[in-house]
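Participant: Fold the following.
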Amino acid sequence: MVEAQGEWSEAHATGYSDDAGTGTGGACGYDDVFKHGYGLTTAALSTALFNNGYSCGSCFQLRCFNDPQWCSTKTITVTATNFCPPSSDPNAKDGWCNPPLKHFDLSLPMFRSLVNNIAAGIIPVQYKRVPCSRQGGIKFEINGNDNFLLVLVYNVGGVGDLKAVSVKGSKSGWTTMGKNWGANWSANANLRGQSLSFSVTTSDGKTVLSQDVAPQNWEFGMSYEGKQIT
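Facilitator: Below is the predicted model:
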């Protein structure tokens, strides 16, 4: 489990991708981290932190720690948007994402902001969970097909990560959605022609209801904005 907010813990960090942040949202489903509002302030988490995708959307504050040769004095805040897979060789010297290690693979610009020498490859860091600051409401990107609803839930404030999602059509009752992968939640339901409401519960137990978020003529591939965690 990920540590509670406010508690500093120790880990290591590296940088990956490129200056444009290409491919930094894969395992959570945020295919375009800019479209989904996360930009370059992103991180891929090791197995010990990723929590099988339940950490997607959570926010962490990091600072380089106890290594004056490499550390800058800056502190950054990033959102968990991807997974750093373990090495196929559990004994590999570069297996920083192997269990039980806690590791952040940061977008390259975020990593560089933590170091005073761009030659740094891996650095010790301290990290803690922090509240996520989001603009606007929680967003629901609807995908799937007429009999299978797949919803990417993003732009979640508060603790940022979810433990439950339900959907309701205007002509039907509430359906509990299952966690499909990353930040995607799914239900075997045909709700075409109905306006959709969503209930989401964050990992700290807060629930917010977004009534009739998607209109009756909602379309696959579109995103709809609901209420935000307060």
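
Participant: all contacts plus neighbour counts: C-alpha atoms, from now on.
Facilitator: Fine.

Participant: List the contacts of stretch 52-61.
Facilitator: 2, 27-28, 49-50, 75-83, 127-132, 154-156, 159-163, 181-183 (CA atoms under 8 Å, 6 or more residues apart in numbering).

Participant: List only those of the residues you listed flagged as buried.
Facilitator: By neighbour count, with 16 or more other CA atoms under 10 Å, the contacts of stretch 52-61 hold 27-28, 49-50, 77-83, 127-132, 154-156, 159-163, 181-183 as buried.

Participant: I have a second one here; can you model it like the first so I can compare?
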Amino acid sequence: MAFSSQNLLNLSISLFLLASLAKAQNCSDCFIQSRASYYPNSDEYGTNHGACGFGAFGATVNDGHVSTASDLYRDGVGCGACYQVRCTNSNYCSDNGVTVVVTDQGSGDNTDFILSERAFSKMAQTEDLAASLKSLGVVNIEYQRVSCNYPGKNITFKIDESSSYPSYLAFAIYYQQGQKDITAVQLCETQSFTCKLLQRDHGAVWTSTPPPSGPLAIRMLFSDGDEANDTWIVPVNNIPQDWNPGATYDSGVQVN
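Facilitator: A predicted model of the protein is given here:
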């Protein structure tokens, strides 16, 4: 079949538009404009009482480079998500900014993030400029979702101290990895592999009343919003039958 010059031009335009659309849908360097502030803290880390239910872990994870989020909290789905945040004032700000983990909910003065003081300072080019940056209080930023990486760490389950063996089980998921959200969790009795879908109690905390008996497996659904890419992750390690409130259990798995 012969193609006219006009047909070839139309084909080229169509291919260009399709390539542009694909690039926009899979953009790895697309930033969203917003604002950020910080919450003063005597030790510059996060808070032990964040809405995600991480406790002390939420203050110190990621070397204390943590943040509250407003709309990005997403009723707790956003807990554990990582973002690259960089301020845009070239007089103070570095090109890379800082990677933060969402561990709390909060907003102020039209901000998407309230960073720990440690994370806010990390956006500056130097320690001296960090002091000047903090004096501004609120700064213009740009941010993008990035993968969470915890070298040498597996996804870990922390049994909440409010749990009561064997009638009530609550746990938070630590070291969420990759760039997907945990949108559903199943608790499975390992002998029969009978599973029950859990309710998100708040933040990253999931509960079961009563939990199944025996050793338990926790299955997690990782999702990026496209059902075709949803993936159920099954831990290598089980939670023991005689689990204890306050204990942590290593899942044995990492997620890219």
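
Participant: Strands of structure 1, start to end?
Facilitator: Secondary structure of structure 1, counting by DSSP state E: strands at 9-16, 42-45, 59-64, 75-83, 103-107, 123-130, 139-145, 148-154, 162-169, 174-181, 184-187, 196-202, 207-214, 223-225.

Participant: For these, could you give me TSV that also reports distance to Ser113 of structure 1?
Facilitator: Below are the strands of structure 1 laid out as TSV (distance: least, CA to CA, whole Å):
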stretch	distance to Ser113 of structure 1
strand 9-16	10
strand 42-45	13
strand 59-64	10
strand 75-83	8
strand 103-107	10
strand 123-130	12
strand 139-145	29
strand 148-154	26
strand 162-169	29
strand 174-181	31
strand 184-187	31
strand 196-202	30
strand 207-214	35
strand 223-225	32
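
Participant: wait, which of the ones you listed is closest to His36 of structure 1?
Facilitator: His36 of structure 1 lies closest, by CA to CA, to one member of those: strand 148-154, at 7.1 Å.

Participant: could you give the angle of that closest one to strand 139-145?
Facilitator: On the basis of axes from the mean of the first three to the mean of the last three CA atoms, to 10 degrees, strand 148-154 of structure 1 is oriented at 160 degrees to strand 139-145.

Participant: if I line the two up, what does Thr207 of structure 2 land on in structure 1?
Facilitator: Matched to structure 1 by TM-score structural alignment, Thr207 of structure 2 sits across from Ser186.

Participant: residue contacts, Ile229 of structure 1?
Facilitator: By CA under 8 Å, 6+ apart, the neighbours of Ile229 of structure 1 are Gly137, Ile138, Val156, Gly157, Gly158, Lys206, Thr207, Val208.

Participant: and it, how far is that from Gly169 of structure 1?
Facilitator: To Gly169 of structure 1, Ile229 of structure 1 is 22 Å away according to CA to CA, to the nearest Å.

Participant: what does Asn116 of structure 1 give?
Facilitator: Asn116 of structure 1 is 53 Å from Gly169 of structure 1, by CA to CA.

Participant: most remote residue from structure 1's center?
Facilitator: Most distant residue from the mean C-alpha position of structure 1: Lys171, 31.8 Å away (CA atoms, centre = their mean).

Participant: Quick check: chain neighbours aside, which residue is closest to it?
Facilitator: The shortest distance from Lys171 of structure 1 to any non-neighbouring residue, by CA to CA, 6 or more residues apart in numbering, is to Gln194 (6.5 Å).

Participant: Wait, the one you found touches Gly169, no?
Facilitator: Yes - using CA atoms under 8 Å, Gln194 of structure 1 is in contact with Gly169, at 5.3 Å.

Participant: ok, these two, which is more surrounded?
Facilitator: Gly169 (22 against 18; other CA atoms under 10 Å).

Participant: Now check structure 2 for the residue matching that one.
Facilitator: So, by TM-score structural alignment, Gly169 of structure 1 is matched to Glu189.

Participant: one step back: for the contacts of Ile229 of structure 1, pick the one with the most neighbours.
Facilitator: Val156 (25 neighbours).

Participant: That residue maps to what in structure 2?
Facilitator: Matched to structure 2 by TM-score structural alignment, Val156 of structure 1 sits across from Gln176.

Participant: distance of that match from Gly78 of structure 2?
Facilitator: Separation of Gln176 of structure 2 from Gly78 of structure 2 (CA to CA) stands at 11 Å.

Participant: so how many other residues sit close to Asp146 of structure 1?
Facilitator: A count of neighbours around Asp146 of structure 1, defined by other CA under 10 Å, yields 12.

Participant: Tell me who's in contact with the closest residue to it other than its chain neighbours.
Facilitator: By the measure of CA to CA, 6+ apart, the closest residue to Asp146 of structure 1 outside its immediate chain neighbours is Asn190, 5.3 Å from it. Residues near Asn190 of structure 1 by CA under 8 Å, 6+ apart: Asp146, Asn147, Phe148, Leu149.

Participant: Need those residues in a markdown table (columns: distance to Arg63 of structure 1).
Facilitator: Below are the contacts of Asn190 of structure 1 laid out as a markdown table (distance: CA to CA, whole Å):
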| residue | distance to Arg63 of structure 1 |
| --- | --- |
| Asp146 | 46 |
| Asn147 | 46 |
| Phe148 | 42 |
| Leu149 | 40 |
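
Participant: Quick one: buried ones out of these?
Facilitator: Leu149.

Participant: Nothing else from me, thank you.
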